[in-house]
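>>> predicted model and sequence follow; I will ask about them next.
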Amino acid sequence: MTLLPLALGCGSGNNLAQVTGTVTYEGKPIEEGKIIFEVPGQRSAFGVIENGKILNVSTFEQGDGAPIGEASVAINAFKPPAKPQKDAPTSASAPGGPSGMVITERALPARYANPATSGLTCSIQAGENELTFDLTK
């Protein structure tokens, strides 16, 4: 029973704010990816990137937003897997690994995948937040 108040204290409450925006790399929208917002002392928020737009940022429940505060940000995106060639080998000895294995290539420099190395930050305020991230090599 003593854990109940602690669990209630960790709820989404009003310390979350809605986050939308855009993400580009070298001036082009990121087709598909993930974004992470880390505010010190708070639970991380995760969102998706589709056609350059930040969508569905969630901390506790789908679409509930990100914690208010100064956030370090990570963005991860991969190039769409190449379509297999009609005559491509399918054995485990084939380049790329076992049959059916999909190998993906990063669409962004690896530094952007970690909030500690990305160099990306933002201030999340109460209410609506429209963010823009223009990434470069």
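Perfect, I can see it now. Numbering: from 1, shown residues only.
>>> from now on I want contacts and neighbour counts done on CA atoms only, so please keep to that.
Noted.
>>> list the contacts of the residue nearest to residue 44 when sequence neighbours are not counted.
The spatial neighbour of residue 44 that comes closest, neighbours along the chain excluded (C-alpha to C-alpha, 6 or more residues apart in numbering), is residue 38 at 4.8 Å. Contact analysis of residue 38 by C-alpha atoms under 8 Å, 6 or more residues apart in numbering lists 44, 45, 71, 72, 73, 115.
>>> number of nearby residues for the fourth one?
Summarising burial for residue 72: neighbours were counted as other C-alpha atoms under 10 Å, giving 21.
>>> distance of the closest residue to it other than its chain neighbours from residue 114?
Spatial nearest neighbour of residue 72, excluding adjacent residues (C-alpha to C-alpha, 6+ apart): residue 121 at 4.5 Å. Separation of residue 121 from residue 114 (C-alpha to C-alpha, to the nearest Å): 12 Å.
>>> let's bring in a second model and compare:
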Amino acid sequence: MSGSLTYKGQPIKAGTMAFHTPEGTTYAAQISTDGTYSAADLPEGELVVTVNTEHLNPARKPPAATGRDTEKRMKMMQSRQQPQGSAVVPDEPYIKIPEKYSNPKTSPLTITLQSGRQVHNFDLD
């Protein structure tokens, strides 16, 4: 299965998709920088589709760390100091989408797969 993924008509250029069976099995797919995805070996039948981009959010706070973790992190950051004036550019563009799309219990996205190659485009609103 393959297709494209957009949010309000604009391509979602990074993130992950998951296809959930009624039994609870999950199949993952990566979203490409051109807004397309491809997933192999999906089972036939109805699947709930979820989309997650939040792990790419540059404003997302890291989990709370212990004193020992903080010390290690500080040493690592000091060893990776960037030259003054250089900007950190994220590897993948982040697009915020509504949280409902990331949870299989609230995602309105579903597909019914049959055997063979299929193309399905998703437009989130």
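Structure's in. What do you need? Keep in mind that this is a model prediction, so the values were computed, not measured.
>>> which position in the second structure aligns with the residue nearest to residue 44 of the first structure?
Under the alignment (TM-score structural alignment), residue 38 of the first structure pairs with residue 20 in the second structure.
>>> swap in residue 66 of the first structure?
Aligned partner of residue 66 of the first structure by TM-score structural alignment: residue 42.
>>> for the second structure, just list every one of the strands.
2-7, 10-11, 16-20, 26-30, 36-38, 45-52, 110-113, 122-124 (DSSP state E).
>>> export those strands as CSV, with columns for distance to residue 75 of the second structure.
Shown next, in CSV, are the strands of the second structure (distance: least, C-alpha to C-alpha, whole Å):
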stretch, distance to residue 75 of the second structure
strand 2-7, 39
strand 10-11, 38
strand 16-20, 31
strand 26-30, 32
strand 36-38, 38
strand 45-52, 31
strand 110-113, 46
strand 122-124, 42
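>>> to residue 58 of the second structure, which of these lies closest?
When the strands of the second structure are compared by C-alpha to C-alpha, strand 45-52 sits nearest residue 58 of the second structure, at 14.1 Å.
>>> same for that closest one, what does it pack against?
strand 16-20, strand 110-113 (3 or more C-alpha pairs under 8 Å, 6 or more residues apart in numbering; DSSP states H and E).
>>> may I see these arranged in CSV, with distance to residue 96 of the second structure as well?
Shown next, in CSV, are those (distance: least, C-alpha to C-alpha, whole Å):
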stretch, distance to residue 96 of the second structure
strand 16-20, 13
strand 110-113, 21
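>>> out of these, nearest to residue 32 of the second structure?
strand 16-20 (9.1 Å).
>>> list the buried residues of the closest one.
16, 17, 18, 19, 20 (16 or more other C-alpha atoms under 10 Å).
>>> quick one, helices of the first structure?
In the first structure, the helices defined using DSSP state H lie at 3-9.
>>> spatially central residue in it, please.
In the first structure, the centroid-proximal residue (C-alpha atoms, centre = their mean) is residue 35; its distance is 1.7 Å.
>>> so for it, what's the nearest residue that isn't a sequence neighbour?
Nearest one to residue 35 of the first structure, counting by C-alpha to C-alpha, 6+ apart, is residue 75 at 4.6 Å.
>>> residues in contact with whichever residue in the second structure pairs up with that neighbour?
With TM-score structural alignment defining the correspondence, residue 75 of the first structure maps onto residue 51 in the second structure. Going by C-alpha under 8 Å, 6+ apart, residue 51 of the second structure touches 15, 16, 17, 18, 101, 102.
>>> okay, residue 51 of the second structure and residue 36 of the second structure: tell me how far apart.
12 Å.
>>> next: residue 94 of the second structure.
Distance from residue 94 of the second structure to residue 36 of the second structure, by C-alpha to C-alpha: 15 Å.
>>> and for residue 27 of the second structure?
Residue 27 of the second structure is 16 Å from residue 36 of the second structure, by C-alpha to C-alpha.
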